[in-house]
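J.: generate coordinates for the sequence data below:
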Amino acid sequence: MEQIQYMQALYEMDVEPQEISNTFVDHFLIHFYQYSKKFYQEPPEVFFSKYLSFHFPRDCGGLLPQQTLDCIRALEERHSQCEGKLDRRTIRACRTACEEAKTVLPRLLDLKRRLRILTGEAVVQYAPLIIDINKYRQQRQPARKKEDFTERSYVETGYFQVLAVLSNQMVMLTKIGEEEKKIKVVLEREQLRHMRTGDILQLKVVRRLFYTTWDMEEVRGCYSPVGRSFLPV
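T.: Below is the predicted model:
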């Protein structure tokens, strides 16, 4: 996309960062504006798909399904207001990416929110901000000594794709880039209910000595298969 035309259109959409932003939609539009300044040279199809399938779900801490839909619709509305200043290819690419995102992102960002709660993330919800005070206190405590982790001797980090959601409260994952490496992760039924085959999870997982299953220790992202082509692996 041509820089001056598109960035001028963004300015007229009123998504340029403001000093005070109070809602999750405000933060979403600011995030998109910052992304646009860096990646405006991408073809429109890549530009919108990369944002909605990788950058947004990577940087968002997790939203409720309706909040995610509100963000996507805000992006659509801002672009529709400036259709006269954008070429047809850009308009079409935005609409296509947004329609695709509506079918998967609400579930994925809700899944990320649920998994982060499961792994001890203190922030339960971002808009409005809800914090689990007990988990916050635990996070503020001094880190345990290294010898406390001797039992947890195996650690893996990276991007994992869901191969199967198993019936015994486990999910089978394969590590992207090391497809021969398959692991079983124990989860609660509520999290498994929101997971689908093909989902991509950016994780830190640990396995105790003498155990065959793994536990999630940190969740950094939840992506659809579309986002796989944009992963830095």
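
J.: contacts and neighbour counts: CA atoms only from here.
T.: Noted.

J.: which strands and helices lie in contact with the helix ranked longest in the chain?
T.: Ranked by number of residues, the top helix in the chain under DSSP state H is helix 88-118. Counting contacts by 3 or more CA pairs under 8 Å, 6 or more residues apart in numbering; DSSP states H and E, helix 88-118 packs against helix 44-50, helix 56-59, helix 65-80, strand 123-126, helix 189-192, strand 215-223.

J.: now do 7 Å
T.: Of the remaining helices and strands, those touching helix 88-118 by 3 or more CA pairs under 7 Å, 6 or more residues apart in numbering; DSSP states H and E are helix 44-50, helix 65-80, helix 189-192, strand 215-223.

J.: the second one - contacts with which helices or strands?
T.: In this case it means helix 65-80. Taking 3+ CA pairs under 7 Å, 6+ apart as the contact cut, helix 65-80 packs with helix 88-118.

J.: in the helix it packs on, what counts as buried?
T.: Of the residues in helix 88-118, those buried by neighbour count under the rule 16 or more other CA atoms under 10 Å are 90-91, 93-95, 97-98, 101-102, 105-118.

J.: could you also give me the structure for this second sequence? I'd like to compare it with the first:
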Amino acid sequence: MVEPVVVRFVPGVTPAKWQRAWAERMPAHPLEVRLAEQAEAVEAVRAGDALLALVRLPLENADERMHVVPLYEERAVVVAPVEHDFEAAESVTLAQVEAETVLPVGERARIEDGVPDPVKAAVELVAANVGVVVLPMSVARLHARKDVIARPVDDAPTTRVGLVWLRDADGPLAQEFMGVVRGRTARSSRGTASEPAGKAPKHAKPASPARRSATPARTPRDRSKGRGKRR
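T.: Next comes the predicted model:
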């Protein structure tokens, strides 16, 4: 039985389209994706329990043993209670947000407060009119409720999502997955894990043969005839 390729991903990241692309391209290597918090996802890669992880950058306690490849950026939004002044605005500024009570969220909140889901807890406090919280847009959508609203923060730093894996675990499977998430087609991918290294994939087109002239080569007799006609 073939062991699955395990990929951890943090909340807000939606790997479904990559799962579909992988299943079409690599049917001999099943993909298993598992939701995890940031620290858990990174630790799973370090421990060898996952080949790769889709995480938010920058990484805390990153080391030279890991490949870290940025994939895309996400806009920040502020989550506020319904009927807050922000509700009438299409977007707000960071200065407007900082004038409010901004609630802490993330791994630090988890460690300090022992909260099992710090984002959910923060959004619940927002709904109770305790303050506001700034989140990546996809995370805010994940925790959307009828009693809160979300507005883009125009000048807030964006958050980045990246792919990480151990350098020691680098190989065709890791490279193939990176190709999938970066949108490379099967033909343009660096290699296919089901094919031996250095061998062209079966679906690749063979190199075109050397181009030949459409007319037959002329013999010396033909050339002499040609010269006789010149004046």
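
J.: superposed, what's their TM-score?
T.: The TM-score (TM-score structural alignment, normalised by the length of the second structure) is 0.23; 94 aligned residues with a CA RMSD of 6.1 Å.

J.: rewinding a little: quick one: closest of the helices and strands packed on helix 88-118 of the first structure to residue 137 of the first structure.
T.: With respect to residue 137 of the first structure, and counting by CA to CA, the nearest of these is strand 215-223 at 17.3 Å.

J.: hmm, who's touching that closest one?
T.: For strand 215-223 of the first structure, the surrounding residues in contact (CA atoms under 7 Å, 6 or more residues apart in numbering) are 53-54, 57-58, 108-109, 112, 115-116, 119, 185-186, 199-207.

J.: circling back to that earlier point, tilt between the longest helix of the first structure and helix 65-80?
T.: Helix 88-118 of the first structure runs at 160 degrees relative to helix 65-80, counting by axes from the mean of the first three to the mean of the last three CA atoms, to 10 degrees.

J.: buried ones among the contacts of strand 215-223 of the first structure?
T.: 53-54, 57-58, 108-109, 112, 115-116, 185-186, 199-207.

J.: quick one: the strands in the second structure, in order.
T.: For the second structure, strands defined by DSSP state E occupy the ranges 5-9, 31-35, 52-57, 66-74, 76-81, 133-136, 148-152, 159-166.

J.: what packs against the last one?
T.: Of the remaining helices and strands, those touching strand 159-166 of the second structure by 3+ CA pairs under 7 Å, 6+ apart are helix 38-47, strand 52-57, strand 66-74.

J.: can you give me the buried ones in stretch 69-76 of the second structure?
T.: Along stretch 69-76 of the second structure, these residues count as buried under the neighbour rule (16+ other CA under 10 Å): 70-71, 74-76.

J.: could I get those residues as CSV with distance to residue 97 of the second structure?
T.: What follows is the buried residues of stretch 69-76 of the second structure, written out as CSV (distance: CA to CA, whole Å):
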residue, distance to residue 97 of the second structure
70, 27
71, 27
74, 18
75, 15
76, 11
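
J.: what's the angle from the longest strand anywhere in the first structure to strand 215-223?
T.: Identified as the longest strand of the first structure according to DSSP E is strand 154-165. Here strand 154-165 of the first structure points in a direction 60 degrees away from that of strand 215-223 (the same axes, to 10 degrees).

J.: can you give me the buried ones in strand 154-165 of the first structure?
T.: 159-165.

J.: where exactly do the helices run in the second structure?
T.: Assigned helices in the second structure, in chain order: 16-25, 38-47, 94-98, 107-113, 118-127, 137-142, 172-181, 220-229 (criterion: DSSP H).

J.: one step back: as JSON lines, the strands of the second structure with distance to residue 221 of the second structure would be great.
T.: Formatted as JSON lines, the entries for the strands of the second structure read as follows, by distance: least, CA to CA, whole Å:
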{"stretch": "strand 5-9", "distance to residue 221 of the second structure": "68"}
{"stretch": "strand 31-35", "distance to residue 221 of the second structure": "68"}
{"stretch": "strand 52-57", "distance to residue 221 of the second structure": "70"}
{"stretch": "strand 66-74", "distance to residue 221 of the second structure": "66"}
{"stretch": "strand 76-81", "distance to residue 221 of the second structure": "80"}
{"stretch": "strand 133-136", "distance to residue 221 of the second structure": "80"}
{"stretch": "strand 148-152", "distance to residue 221 of the second structure": "82"}
{"stretch": "strand 159-166", "distance to residue 221 of the second structure": "68"}
